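A.B. asks: sequence first, predicted model second:
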Amino acid sequence: MTDEIRQPLEETQEVADAVEDDVAVEAFITGGGKDSDTPEFLAPGEEPVIRTGADQPWDPEDLAEAEGKDPTPENIEKARQELERDGAAAIERTVP
């Protein structure tokens, strides 16, 4: 084992060369589209389009399974009653 003192990585010449290099890396170019680095902003007063789990039709069997229950006749009937009573709120509680 040596008692060599290592220079911090950020102080190496390789890092300095990389910082000075302004060439874009092809693999990192996204084309300027919407992503986590280039978000799309709404105009003032514009409402966002929000999609929820209730935006599509649900069968009682689907709701029973989404709640983690087996699609037995009893569970399907409970899910049917829940959908009939609460409508989209029944789905939103399970699949927001």
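C.D. replies: Okay, I see it. Residues are numbered from 1 along each chain as shown.
A.B. asks: every contact and neighbour count from this point should use C-alpha atoms.
C.D. replies: Fine.
A.B. asks: and the top helix by length along the chain, what other elements does it pack with?
C.D. replies: Across the chain, the helix with the greatest residue count (assigned by DSSP state H) is helix 73-86. Using 3 or more CA pairs under 8 Å, 6 or more residues apart in numbering; DSSP states H and E, the elements in contact with helix 73-86 are helix 60-66, helix 88-94.
A.B. asks: let's bring in a second model and compare:
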Amino acid sequence: MTDQNRQPLEESPEVADAVEDDVAVDAFITGGGPDADNPEFLQPGEEPTVRTGADQPWDPEDLAAAEGRDPTPENVERAREELERDGAAAIERTVP
């Protein structure tokens, strides 16, 4: 087949079949809930429900590891001091 006889891709039967296929993709169906195109708006004065990293208990070993440090005794002690001094703020700085 020469280039002159070649059919444009847009006019091929495969493309026509793909265009005609009007089936919804399950992964893109939100069921009408909030998403990037349909955000959920709060009423004036209403506070959002937000879950943060500090909503769960943290051990000094966990904080040291979350900061990318090996859980050596020195790093664990530093994380323990940071947790005692700063509380949840120490976690929020690392795991918002």
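C.D. replies: Structure received. All values reported here derive from a predicted model rather than from experimental measurement.
A.B. asks: for the two chains, what TM-score is obtained?
C.D. replies: The TM-score (TM-score structural alignment, normalised by the length of structure 1) is 0.69; 90 aligned residues with a CA RMSD of 3.1 Å.
A.B. asks: can you give me the buried ones in the longest helix of structure 1?
C.D. replies: Within helix 73-86 of structure 1, the residues that qualify as buried are 75, 76, 78, 79, 80, 82, 83, counting by 16 or more other CA atoms under 10 Å.
A.B. asks: report the contact partners of the spatially closest residue to residue 88 of structure 1 that is not a sequence neighbour.
C.D. replies: If the residues on either side of it in the chain are set aside, residue 88 of structure 1 comes closest to residue 54, at 5.5 Å by CA to CA, 6 or more residues apart in numbering. For residue 54 of structure 1, the contact set (CA atoms under 8 Å, 6 or more residues apart in numbering) comprises 88, 89, 91, 92, 95, 96.
A.B. asks: mind giving me the PyMOL select for those, buried ones only?
C.D. replies: Listed next is the PyMOL selection for buried residues among the contacts of residue 54 of structure 1, using 16+ other CA under 10 Å:
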select buried, resi 88+91
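A.B. asks: save the contacts of residue 54 of structure 1 as JSON lines, and put in distance to residue 61 of structure 1 too.
C.D. replies: Formatted as JSON lines, the contacts of residue 54 of structure 1 follow (distance: CA to CA, whole Å):
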{"residue": "88", "distance to residue 61 of structure 1": "15"}
{"residue": "89", "distance to residue 61 of structure 1": "16"}
{"residue": "91", "distance to residue 61 of structure 1": "12"}
{"residue": "92", "distance to residue 61 of structure 1": "16"}
{"residue": "95", "distance to residue 61 of structure 1": "14"}
{"residue": "96", "distance to residue 61 of structure 1": "18"}
